[in-house]
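fold the following, please.
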Amino acid sequence: MKLLLTAAGISNASIHRALVDLLGKPVSEASALFVPTAIYAIPNGSNIIRGVITGSLGDPFCDLGWKSLGLLELTALPSIKRELWVPMLQETDALLVGGGDCQYLCYWMKRSGLTDLLPTLLNKIVYVGLSAGSMIMTRYGTTYNNHTLPAESDKSLGLLDFALHPHLDHEWFPENSLANLEKLAATIPVPSYMIDDQTAMKVTDGTIEVISEGNWKLFTP
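A predicted model of the protein is given here:
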């Protein structure tokens, strides 16, 4: 299992080195697939997707100089023959899962069949999450909107036994002050990592390493 869970993308040299280490080769020699699905569930989603892909918004993610970059839209997969997209996924080096709404992303990860592939897939490729794309792999997720999804839809997949709270002390998210996140973490029965946009979590076969050029805190209930 190889995961790089970021708050904002590949925002500094330390996180970039961690990505290269997980890939086992330079980014310029690696292929990637970008999953934009979660972004559609937040305001102005289509323009945000364009910005993430082109690199005109946020930190580097899709625009790192990958050897090749494709899109994997989860909402389309149930209507496509599996033999058209599963081999493409199995042959990529990195799966880039964008941020947005955790509940919407989690629903379509399951509905598309991607969740069923993850146990085998994560032994072969690197999962790189951004914000919600990172959070859904842990025991905690959030939602932006009321969706036309089943009421019992999960907000995370719970594959990792900790919670992740990105964008610590970010000016765009005043509710993400350290004091507020500590109050939230106290209600969650697993350890919580609070990370700013210069921090990421590197997870290799269950070993957790914090990669940071910024601020972070581990809260244990």
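
all contacts plus neighbour counts: C-alpha atoms, from now on.
Noted.

what ranges do the strands span in the protein?
Secondary structure of the chain (DSSP state E): strands located at 2-6, 31-35, 68-71, 94-97, 126-130, 163-165, 192-195, 199-204, 207-212, 216-219.

ranges for the helices of this structure?
13-23, 45-54, 82-91, 102-112, 114-121, 132-135, 178-185 (DSSP state H).

go through the strands of the chain and name the closest to Ser46.
Of all the strands of the chain, it is strand 31-35 that lies closest to Ser46, at 12.9 Å by C-alpha to C-alpha.

so what angle separates the directions of that closest one and helix 13-23?
110 degrees (axes from the mean of the first three to the mean of the last three C-alpha atoms, to 10 degrees).

distance between strand 31-35 and the chain's centre?
12 Å (C-alpha atoms, centre = their mean, to the nearest Å).

this one next, for a side-by-side:
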Amino acid sequence: MKLLLTSAGISNTSIHNALVELLGKPISEASALFIPTAIYGIRNGSNIVRQVIRGSLGDPFCELDWKSLGILELTALPSIKQELWVPMLLETDALLVGGGDCQYLSYWMKQSGLTDLLPSLLRKTVYVGLSAGSMIMTSYGTTYGNHTLPSETDKSLGLLDFALHPHLDHPWFPDNSLANLEKLAATLSVPSYAIDDQTAIKVIDDNVEIVSEGNWKLFDPQ
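Got it, this is the predicted structure:
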């Protein structure tokens, strides 16, 4: 399993180097698929998707000089025969999973069948998350509530036994102060990482490593 869980994308040289290390080759020689699904769960989502793809919003993510870049929309997959998209997925070097609404993304990860494929897929494919795309792999997720999913829908997949709180001290997210995130972490039964947009978490199987040129904090449960 190879994961790079970012707050806002490939925001600095250290995170860029970590991605190259996980890929085992230059980004210009690697193929990627972008999953925008979570973004549709927030206001103005369709415009944000366009900006993320073009690289005009946030840090580099899709616009990284990939050898090839495709889009995999999870909401479409249940109505498409798997032989049309599973082979493409299995041949991809990196899966870029965008931010937005964790609950919406988690639901469609399961409905599309992608969750069932992840254990075998992540033996060779690098999972690169951005914000909610990172959070759903952990034991904690959030929701904006701009959807009609059943209230009991899981907010994360829980593949990792820690929580991730991105955008530490970001001006767009005034509730994400260190003090507030510490209070939130105290309510959880698993360790919590609060990371800013210059920080990522690299996971290789059971090994967890912080990659940062910014600020982060680990909160252990009491």
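
now render the helices of structure 1 as CSV, adding distance to Asn146 of structure 1 and mean neighbour count.
Putting those into CSV (distance: least, C-alpha to C-alpha, whole Å; neighbours: other C-alpha atoms under 10 Å) gives the following:
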stretch, distance to Asn146 of structure 1, mean neighbour count
helix 13-23, 34, 18
helix 45-54, 15, 16
helix 82-91, 30, 13
helix 102-112, 10, 23
helix 114-121, 23, 14
helix 132-135, 16, 31
helix 178-185, 21, 16
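
and of the strands of structure 1, who's closest to Glu152 of structure 1?
Judged by C-alpha to C-alpha, the one of the strands of structure 1 that comes nearest to Glu152 of structure 1 is strand 163-165, at 19.8 Å.

what is the closest one packed up against?
Counting contacts by 3 or more C-alpha pairs under 8 Å, 6 or more residues apart in numbering; DSSP states H and E, strand 163-165 of structure 1 packs against helix 132-135, strand 192-195.

got a list of what Phe61 of structure 1 touches?
Contact analysis of Phe61 of structure 1 by C-alpha atoms under 8 Å, 6 or more residues apart in numbering lists 9-10, 52-53, 55, 96.

looking at these, spot the one nearest Cys62 of structure 1.
Using C-alpha to C-alpha, the shortest approach to Cys62 of structure 1 within those belongs to Ile53, at 5.2 Å.

excluding its backbone neighbours, what's nearest that closest one?
Counting by C-alpha to C-alpha, 6 or more residues apart in numbering, Cys62 is the residue found nearest to Ile53 of structure 1 once chain neighbours are left out, at 5.2 Å.

the one you found: how many residues sit nearby?
When neighbours are defined as other C-alpha atoms under 10 Å, Cys62 of structure 1 has 23 of them.

so Ile208 of structure 1 makes contact with Lys202?
Yes: the criterion here is C-alpha atoms under 8 Å, and Ile208 of structure 1 meets it with Lys202 at 5.9 Å.

who has more neighbours, these two?
With neighbours defined as other C-alpha under 10 Å, Ile208 of structure 1 and Lys202 compare such that Lys202 has more, 22 against 12.

would you check that the more buried one makes contact with Ala18?
Yes: using C-alpha under 8 Å, Lys202 of structure 1 is in contact with Ala18, at 7.1 Å.

between these two, which contacts overlap?
By C-alpha under 8 Å, 6+ apart, Lys202 of structure 1 and Ala18 have these common neighbours: 4, 211.

quick revisit: among the contacts of Phe61 of structure 1, which one lies nearest to His165 of structure 1?
Closest to His165 of structure 1, out of all of the contacts of Phe61 of structure 1 and judged by C-alpha to C-alpha, is Gly9, at 14.4 Å.

near that closest one, how many other residues are there?
27.

same deal with Asn44 of structure 1?
10.

with Asp101 of structure 1 instead?
Asp101 of structure 1 sits with 25 neighbouring residues when counted by other C-alpha under 10 Å.

could you tell me the end-to-end distance of stretch 204-217 of structure 1?
End-to-end distance for stretch 204-217 of structure 1: 20 Å, by C-alpha to C-alpha, to the nearest Å.

chain center to it: distance?
On C-alpha atoms, centre = their mean, the centre of stretch 204-217 of structure 1 falls 14 Å from that of its chain.
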